[in-house]
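[1] Structural data only, the sequence is not supplied:
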């Protein structure tokens, strides 16, 4: 079973993936295929190990916008180290704990199995994708080791035996709260559904109509569909009509038969689940697009040019909080929002995931799911790359962020001057 699934993953990556032409010859599937066969013969191959091998193979394509996971989020194979870290200088600071109880927020990892963070960075260039330290993702690297040397908050050193735990199930957050009489904080952790955002806006409709300051926190936004946040745009732009160019989002879809079928089925499911008429029309247009172009390979989606936003006087001032954990549709939201004269982006650059985007998932036996990009941006032909949307006001991440929301304080200080 495992080898058959892996062979199909390879086929998808070498034919259906939107970057397959740009990255032809980058992958070395035989190396991973041999590991799968050998481990299977030895009786050492299980679902978790297989998922790790496939994700290591996907690293060959140097694209963070794809992943291979357990289809059931609550599956015992869906495991991680039980905490999250972020790098600052020569240490990895624990930013959040979930299942691991022997480590605390603020503790810092200074070595793994005797290797310093700088040594580990050189060893795991592939996994870390040569990102700047504050943008590096270390959790998968830590999974490969047995012991972590920890410097505790009291400066004492201890050794943590690393373990794997069932992952915490993701709980989306679409919420707004008053910070003071003239400031509303809206937190959006994804753009998967238009209904949840619509509810937040409806619940605060009267507030929005005469609001001075709005802060939108998308620092941990997982993306989704840009159609889901379309209803927010009217609040982001000033009163009157504003023309917004989408020329930098011209893209081509690689519409193989397999990808077309997956896209159509996925879009039809979304169509059935939503009641928002504008969103339904967008989904219907995309279904027609894939149906009429099935099997044609790369086809341009006519999504360039300008579109008009009818803005509003309120909120008067808007801050968008951004970070590297905001990606995909989150990248696009920060980009579009930042074009408004009412909006100031504060924090750090977004993930920058949209060179290859519009992910679709291929499932196997309700056990595994491969998410891979199906569209390619035309700007790649000019040698341009998506490196994330830069903030207007950059705030360096530091361990101080673990105990105080420095970004939010910066936003409130900034708005206090408006």
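    On my side now, so go ahead. The structure presented is a predicted model; accordingly, all values stated were derived computationally and were not measured. Residues are numbered from 1 along each chain as shown.

[2] okay, CA-based contacts and neighbour counts for the rest of this
    Will do.

[3] mind listing what's buried in the helix or strand containing residue 176?
    Per DSSP states H and E, residue 176 falls inside strand 174-180. For strand 174-180, the neighbour count (16 or more other C-alpha atoms under 10 Å) marks 174-176 as buried.

[4] out of those, who's nearest residue 23?
    residue 174 (37.2 Å; C-alpha to C-alpha).

[5] The closest one and residue 189 touch, don't they?
    Yes - using C-alpha atoms under 8 Å, residue 174 makes contact with residue 189 at a distance of 6.6 Å.

[6] can you map out the strands along the stretch 201-350 of the chain?
    Under the criterion DSSP state E, counting those that start in this stretch, the stretch 201-350 of the chain contains strands at 213-217, 240-245, 251-255, 297-301, 306-311, 317-322, 343-347.

[7] Next, the residues that contact the second one from outside, please.
    The contact list for strand 240-245, computed with C-alpha atoms under 8 Å, 6 or more residues apart in numbering, reads 304-312, 336, 339.

[8] So of these, which two are at opposite extremes in space?
    Greatest spatial distance among the contacts of strand 240-245 (C-alpha to C-alpha): 304 and 312, at 24.5 Å.

[9] more neighbours, those two?
    More neighbours surround residue 312 than the other of residue 304 and residue 312, with 18 against 13 (other C-alpha atoms under 10 Å).

[10] wait, what's in contact with the more buried one?
    Residues counted as contacts of residue 312 (C-alpha under 8 Å, 6+ apart) are 234-240.

[11] let's go with 10 Å and repeat that
    Residue 312 makes contact with 208-209, 233-241, according to C-alpha atoms under 10 Å, 6 or more residues apart in numbering.

[12] Comparing the strands of the stretch 201-350 of the chain, which comes out most buried?
    Mean neighbour count (mean count of other C-alpha atoms under 10 Å) peaks for strand 317-322 among those, with a mean of 26.

[13] now for that strand, which elements pack on it?
    The contact analysis (3 or more C-alpha pairs under 10 Å, 6 or more residues apart in numbering; DSSP states H and E) places strand 317-322 against strand 183-188, strand 213-217, helix 233-236, helix 329-338, strand 343-347, helix 406-416.

[14] Please point out which parts of the shortest one sit buried.
    By that I understand helix 233-236. Judged by neighbour count (16+ other C-alpha under 10 Å), helix 233-236 contains these buried residues: 233-236.

[15] same deal with the first one?
    Under the neighbour-count criterion of 16+ other C-alpha under 10 Å, strand 183-188 has 183-188 buried.

[16] Put this next to the previous one:
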């Protein structure tokens, strides 16, 4: 057999392997994804089936990700575990028809404040129309452009000094994410707390214990969750007693929506695997007890479809006694705050002494409680296994997020000054 024929046979076999995985993914999204009933007909898998020719790993990941865009769910994603997605090396935010550089990490040839006015000779407005599905929204300040930039070769730049340049775009290995949980004195009577995720229960609990005196005595508190990546609601429950007043608080009084968990065989298996992994890294006994209770409930309802899990033991967390805390609290929010970040902001809005300031959160929680399915220890699909009853009531948060009490439009002036923080301080000193 000639080398050419051998390569052809190998290529066809490889394409068939990718095609089989894709069929598995479609089957999962049609039966195990929590939004499968609500979004029936949204996806068009047949459009992608004729693209399995000369397929490779990178093309396959792109194809599956494009397919998942059809569901318009930020809790879905597909990644190559051995070859993580490259990074453009900087971040941008759209204002009108320019992309303003908001930070520069790996890419040193571009500076904060520089503006991208065209990509491969095409204006930003036209690019946005072409990649509307990937950008997910027409609201400029909510669009995420970095993955789209990876598709282009040259960016036309207007520097903040007024010059013009062409930048050959490169891709970089992403810089590992590092969480930040901090409390510091902003002014003599204002504490500033920054929490970039709710993933590390132990670290957040330790932060609160070490700063209990400050949280109990400072009159004003600013909590910055503008970059919060989410995690677990359990991680922020111990902070809530400082943010509410009036003795006993029952969080159930603030919402009538319930979580409906899709307990298919596959979902229960994958969720149990993930929760077992979480147990290995959590020391807090109360958190461990709650996870074990969740695992028992999932096992009890294996194969039953949509179920409202009996988490009555967990509900004792939804009732707490308030503690001596700040008189006024400002929470800074933005579109980069999602998942448990959404939940935190939504919960705190019910406190009479909390004001949320900034921009609406990401709005990820219509469908939540993700599971991870892995093929060949290589490709990983993330998808949600539960949905909020508010979806059926037409009150979902997708594409809208949790609205702030005081909206602050993002403008390029934010690159010169932390406008949100300045306004937060002004709001704290304002008389009631």
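    That came through fine. Model, not experiment: these values are computed from the prediction.

[17] Tell me how they score on TM after superposing.
    Remark: TM-score between the superposed chains equals 0.93 [TM-score structural alignment, normalised by the length of structure 1]; 409 aligned residues with a C-alpha RMSD of 1.8 Å.

[18] Read off where the strand holding residue 176 of structure 1 ends up in structure 2.
    Per the alignment by TM-score structural alignment, strand 174-180 of structure 1 matches residues 181-187 in structure 2.

[19] Quick one: average offset of that stretch versus structure 1, please.
    Compared with structure 1 after the fit, stretch 181-187 of structure 2 shows a mean deviation of 1.3 Å (mean C-alpha distance after the TM-score superposition for structure 1).

[20] contact partners of that stretch?
    Here stretch 181-187 of structure 2 makes contact (C-alpha under 10 Å, 6+ apart) with 190-198, 200, 203-204, 206-208, 210-211, 214-215, 218, 220-224, 425.

[21] roughly how far is that stretch from the heart of the chain?
    Offset of stretch 181-187 of structure 2 from its chain centre (C-alpha atoms, centre = their mean, to the nearest Å): 24 Å.

[22] how about residue 355 of structure 1, what's its match in structure 2?
    With TM-score structural alignment as the criterion, residue 355 of structure 1 matches residue 366.

[23] residues in contact with that match?
    34-35, 73-75, 259, 339, 384, 386-392, 395-398.

[24] Then residue 377 of structure 2?
    80-82.

[25] re the thing from before, any common contacting residues for residue 174 and residue 189 of structure 1?
    Counting by C-alpha under 10 Å, 6+ apart, the residues touching both residue 174 of structure 1 and residue 189 are residue 217.

[26] on that earlier part again, so which of the helices and strands packed on strand 317-322 of structure 1 gets nearest residue 106 of structure 1?
    Closest among those, using C-alpha to C-alpha: helix 406-416, at 15.2 Å.

[27] Residue range in structure 2 corresponding to that closest one, please.
    With TM-score structural alignment as the criterion, helix 406-416 of structure 1 aligns to 419-429.

[28] Quick check: the matching stretch compared with structure 1, mean distance?
    Its matched residues in structure 1 lie on average 1.1 Å from stretch 419-429 of structure 2 after superposition (mean C-alpha distance after the TM-score superposition for structure 1).

[29] List the buried residues for that stretch?
    419-421, 424-425, 427-428.

[30] Stretch 160-170 of structure 1 now?
    Buried positions in stretch 160-170 of structure 1, judged by neighbour count with 16+ other C-alpha under 10 Å: 162-163, 165-167.

[31] Residue 149 of structure 1: which of the residues you listed is nearest?
    residue 162 (10.3 Å).

[32] so the closest one sits right up against residue 142, yeah?
    Yes - counting by C-alpha atoms under 10 Å, residue 142 is a contact partner of residue 162 of structure 1 at 8.2 Å.

[33] Which residues are in contact with each of these two?
    Listed as contacting both residue 162 of structure 1 and residue 142 by C-alpha under 10 Å, 6+ apart are 81, 112, 148.

[34] By neighbour count, which of those residues wins?
    Going by other C-alpha under 10 Å, residue 112 tops those with 22 neighbours.

[35] Now which residue in structure 2 aligns to it?
    Residue 112 of structure 1 maps onto residue 119 in structure 2, by TM-score structural alignment.

[36] Return the distance of its match relative to residue 152 of structure 2.
    If you measure residue 119 of structure 2 against residue 152 of structure 2 using C-alpha to C-alpha, to the nearest Å, the figure is 6 Å.

[37] any common contacting residues for the two?
    residue 169.

[38] Now do the helices in structure 2.
    Assigned by DSSP state H, the helices in structure 2 fall at 3-31, 46-49, 57-69, 124-130, 132-135, 146-149, 201-210, 212-217, 240-243, 265-279, 285-300, 340-348, 419-429.

[39] so which of those helices comes closest to residue 357 of structure 2?
    helix 419-429 (7.1 Å).

[40] Can you spell out which helices and strands pack onto the closest one?
    When contacts are defined as 3+ C-alpha pairs under 10 Å, 6+ apart, helix 419-429 of structure 2 packs onto strand 190-195, strand 220-224, strand 328-333, strand 354-358, strand 406-407.

[41] Quick check: closest non-adjacent residue to residue 120 of structure 2.
    Counting by C-alpha to C-alpha, 6 or more residues apart in numbering, residue 154 is the residue found nearest to residue 120 of structure 2 once chain neighbours are left out, at 5.1 Å.

[42] how about the one you found, what's its match in structure 1?
    In structure 1, residue 154 of structure 2 lands on residue 147 (TM-score structural alignment).

[43] My guess is that match contacts residue 163. True?
    Yes - between residue 147 of structure 1 and residue 163 there is a contact under C-alpha under 10 Å: 9.1 Å.

[44] for the aligned partner of residue 314 of structure 1 in structure 2, what are its contacts?
    Counting by TM-score structural alignment, residue 314 of structure 1 lines up with residue 325 in structure 2. Contacts for residue 325 of structure 2 (C-alpha under 10 Å, 6+ apart) come out as 212-221, 240-245.

[45] Then residue 382 of structure 2?
    Contacts of residue 382 of structure 2 by C-alpha under 10 Å, 6+ apart are 33, 74-79, 370-374.

[46] could you redo the last one with a cut-off of 8 Å?
    75-78, 370-373.

[47] same question, residue 146 of structure 1
    Residue 146 of structure 1 neighbours (C-alpha under 8 Å, 6+ apart): 112-113, 161-163.

[48] same deal with residue 130 of structure 2?
    Taking C-alpha under 8 Å, 6+ apart as the definition, residue 130 of structure 2 has no contacts.

[49] What lines up with it in structure 1?
    With TM-score structural alignment as the criterion, residue 130 of structure 2 matches residue 123.
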